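> what follows is a predicted protein model with its sequence.
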Amino acid sequence: MVLQTITPVLLCGGAGTRLWPLSRKSYPKQFALETGGRTLFQASAGRLSGGNEAIAFTAPLTVTGSDFRFIVTEQLAAAGIDPGPILIEPAPRNTAPAILAAALHLHDQDPEAIALVAPSDHAIPDEAAFQAAVARGLPALREGRLVTFGITPDRPETGYGYLELAAPAGEDPVALRRFVEKPDAARAAAMLAEGNYLWNAGIFLFRVADLLAAARAFVPDMLARVREALDEGRSDLGFLRLGESAWNGLEDLSIDYAVMEKADNLSVVPFSDGWSDLGGWDAVWREGDPDAAGVVTSDHATAIDCENSLLRSESGAVELVGIGLKNVIAVAMQDAVLVADASRAQDVKKAVAALKAKGARQAETLPRDYRPWGWYESLVIGSRFQVKRIHVHPGAALSLQSHHHRSEHWIVVEGTARVTVDDTVTLVTENQSVYIPLGAVHRMENPGKLPMVLIEVQTGSYFGEDDIIRYEDVYARGQGAKG
């Protein structure tokens, strides 16, 4: 048997609004939700590494947004996975432009390349079974076909799209008859009974040359714009930033609508060994192994006489207690709490829209803000002051910067900080502090091998993260909050 090399393409630009308040625009579910000690993103990269007797995965190619580029590298490094190429989208444009950019990039390196495209926020516990399914798709590629993966349904699900097969499902690839939109409950039950429908997992295996040929046939203008964006791309600290002018003019379109639904050379590999898109709290409840009463609880959550409910606290400072609940989802964060009827799990995104409409920061932003050097969180906010906890990774450094509207007082509580204030550089250890006058050019660094934590007290008239003037930055973020 010839060992086939496959490049995984990880898509991780989604916001995951149906898992609010855990998943938010600033830190979406693929990075925030953990299963088995790994985030969804790490688990996705993990099952697309290594291989078996038939396939060998290269380092992944990741397509993401600018705000997540350092999170991607940090989480891959923590999982012991070579990051590989990372393409930065100037703006979200759905899966078609992202996948075409990845395909063009791979084709430039190797016209015979094979890609496996997967969302980075799905749960597939049996990695070996999934890799075996990928291997089963290879014969179809040799016939010039595009392969997608269909999940054997175990319930009449209305939240997924479906794939109608041209023949009964077995283990080998089956020709696809058509894509089916998300059905109502009656139609979903009928399709489950008919037996030749699978859930659409949104995972694709193809020779990049074959996908690009289909794109030239069905969306030539989009392909040309993506080509232009790739050609205009520039290297930035190892990332490849796609060209903004061409990219921003692209239509927001999924790969299903753009290419797959129009192609007549699609095959489906059935998969029956466990899968969830974790697209809502009801899916998290199902994957959480409910007890005899149908209850799933997290640490810091307690259920008393509850049935068919999910109780989850994401903060050690918040103990969540449910009494006599039935069919309820309750999720508590430090700054927001969700309580919903379990049957309305798919409507959580409406809560995000309502919060955005009223200007609530909780709609999109977590209390903890992640940066390439570590993270910070606001502890207290007053009219003329703000208190933050700042965590700096070993060897990391904040930018050399100044502020127009605030002065700062830093107290080191863990580790040692190297602090620059104008022309003075000092080491500040635990229980020591330093004052940063308004307008002073300053920077903090962690020269040690352990995390450094400090408490920052800001005083002034404005505390927005856009009050940052950067002079030097190892992460090349430009001006503003994240650059």
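Perfect, I can see it now. These numbers come from a predicted model, not from an experiment. Numbers count the residues shown, from 1 in each chain.

> C-alpha only now, for contacts and for neighbours.
Fine.

> ok, the closest residue to residue 325 other than its chain neighbours - contacts?
Taking Cα to Cα, 6 or more residues apart in numbering as the measure, residue 325 lies nearest to residue 306, with 4.6 Å between them; neighbours along the chain are not counted. Contacts of residue 306 were listed using Cα atoms under 8 Å, 6 or more residues apart in numbering, and they are 293, 295, 322, 323, 324, 325, 326.

> mind doing that once more with 6 Å?
Residue 306 sits next to 324, 325, 326 when contact means Cα atoms under 6 Å, 6 or more residues apart in numbering.

> between those, which is closest to residue 301?
Nearest to residue 301 out of the contacts of residue 306 is residue 325 (Cα to Cα; 13.2 Å).

> what's the burial count for the closest one?
Neighbours of residue 325 under the rule other Cα atoms under 10 Å: 19.

> give me the distance between it and residue 348.
Computed as Cα to Cα, to the nearest Å, the residue 325 to residue 348 distance reads 19 Å.

> in JSON lines: the contacts of residue 306, plus secondary structure.
What follows is the contacts of residue 306, written out as JSON lines (DSSP: H, G, I helix; E, B strand; the rest coil):
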{"residue": "324", "secondary structure": "coil"}
{"residue": "325", "secondary structure": "coil"}
{"residue": "326", "secondary structure": "strand"}
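
> alongside the first one, take a look at this:
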Amino acid sequence: MFLPVIMAGGSGTRLWPLSRQLYPKQFHSLTSDRSLLQETIVRLEGLGGQQPMLVCNEEHRFLVAEQLRQIGQDDATILLEPFGRNTAPAIALAALLATHHGEDPLLLVLAADHVVADVPRFHIAIAAAVPLAEAGKLVTFGIVPDRAETGYGYIRRGDALAGGVGFAVAGFEEKPDTATAERYIATNEHFWNSGIFMFRAGRYLEELERERPDILEACRRAIDLSSRDMQFVRIDAETFASCPSESIDYAVMEKTAAAAMIPLNVGWNDIGSWSALWELEARDGDGNVLRGDVMAVASRGNLVHADDRLVTLLGVEDLVVVETRDAILIAHRGAVQDVKEIVDTIRLSGRSEHVSHRKVYRPWGHYDSIDVGERHQVKRITVKPGAKLSVQMHHHRAEHWIVVRGTAKVYRGQEIIMLSENQSTYIPLGEVHALENPGKIELELIEVQSGSYLGEDDIVRLEDRYGRT
């Protein structure tokens, strides 16, 4: 039995404007009704593994918890990084936690944002890796390439291993130029580097201690000072800050003599760009991939993703059009690898569209910023049954609440007020207050804020059931 370790960090900037800092691509439903993260976990059913361990950024903790709850994985451990330090430390944290009570499980390390078309063959490859990992190998999975791809690193296979399962690793290659990639493909000895691994937790820690003891020491201290909060394991930020940032390839896999590779030919895709999604999805007779409310006339080879409005195309070819409530991307399909430049431009201009969507998720539900002015802001707030917002106050704004659906339990100073549909209340500036949904259906209300400053950082939390005080 192995322990799946799902790496759920990353911002996925090349899929902007859908993927953003506070809601990156692994939490979106791109290829099915489930998110990429959920698909990664469901894909493991039937392999006999333990309940997974998730490694994610602190700011994504409630997104991860909610998506796990939706697929019946409520008790999975969620390891929270206060900030990213790349894959070598992240896997070290997971390995240290897995061995904390004297156990030494096999770890199957997976990224949360990959697509696998052929799940049965994926299971066969995972099963083939188990005896190698049990024998002390650090197994990586090499994707059988179908084109000369310049966007991936490559693994060069060595001699076949005893028993005919897998190969020794002869070397790792950086992302090549086109000519080099074509040469790699012609040799039949090069495979795309998938970033999927299997090894004993203890073996990885042994190799990490040999090659990068500074990383291991920082991670060990961070785990020793960690704390548990519900299903979350919070890493000590001060000690983890001293940890160098390094990938597992650079820190361990390129140096160890124990690396082995299993070929993987399963319709793998990391959806690293909108063009990759166009290649992956089923296309209509004109070569278009259309998702959402879209009409295309005399248009060919386009990808359109419409979230909120009708999008129409007329007489255009090879475009990517992505519409969200607050931003629209229009790009040539051949240029989408450079979407990160747009994101950088937005960030440098002081805007926030690279950070969050208009609709923002919280542990109690979500809110949608309907209208924003100089001294006012209007939000539609949705609170899950039984959920409660923090007990809080504001220094710079007052709030009006109007219930649209459900029942609201309002704490205002020393008062407790019950509101039903079409009823409202007022929260003066500086008043301690809280909002709770005591009902069995979702609570929806309109919040009108007014004041000199309306930022989310003007929330002084006095009490919070989600540990945010």
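Arrived safely, thanks for sending. All values derive from a computational prediction rather than experimental measurement.

> which residues in the first structure does stretch 411-420 of the second structure match up with?
Against the first structure, the aligned range for stretch 411-420 of the second structure is residues 420-429 (TM-score structural alignment).

> mind listing what's buried in that stretch?
420, 421, 422, 428, 429 (16 or more other Cα atoms under 10 Å).

> got the end-to-end distance for that stretch?
From the first residue to the last, stretch 420-429 of the first structure extends over 14 Å; the measure is Cα to Cα.

> what residues does it touch?
So stretch 420-429 of the first structure is in contact with 416, 417, 418, 419, 440, 441, 442, 443, going by Cα under 6 Å, 6+ apart.

> what's the fifth one aligned with over in the second structure?
In other words, residue 440 of the first structure. So residue 440 of the first structure corresponds to residue 431, using TM-score structural alignment.

> next one: its match from residue 450 of the second structure, what distance?
Distance from residue 431 of the second structure to residue 450 of the second structure, counting by Cα to Cα: 14 Å.

> what do you get for residue 257 of the second structure?
64 Å.

> more neighbours, these two?
Each of residue 257 of the second structure and residue 450 had its neighbours counted (other Cα under 10 Å), and the higher figure belongs to residue 450 (20 against 14).

> against the second structure, where does stretch 269-281 of the first structure fall?
If you align by TM-score structural alignment, stretch 269-281 of the first structure falls on residues 262-274 of the second structure.

> re earlier: what's the spacing between the match of stretch 411-420 of the second structure and its chain's center?
Taking Cα atoms, centre = their mean, to the nearest Å, one finds stretch 420-429 of the first structure lying 37 Å from the centre of the chain it belongs to.

> again, but for stretch 333-346 of the second structure
For stretch 333-346 of the second structure, the gap between its own C-alpha mean and the chain's C-alpha mean amounts to 19 Å (Cα atoms, centre = their mean).

> alignment lookup: residue 18 of the first structure to the second structure.
For residue 18 of the first structure, the aligned position in the second structure is occupied by residue 14, per TM-score structural alignment.

> does that match touch residue 271 like I think?
No: counting by Cα atoms under 6 Å, residue 271 is not a contact partner of residue 14 of the second structure; they are 9.3 Å apart.

> count the neighbours of the alignment partner in the second structure of residue 45 of the first structure for me.
When the two structures are superposed using TM-score structural alignment, residue 45 of the first structure falls opposite residue 41 in the second structure. Residue crowding around residue 41 of the second structure was assessed by other Cα under 10 Å; the count is 19.
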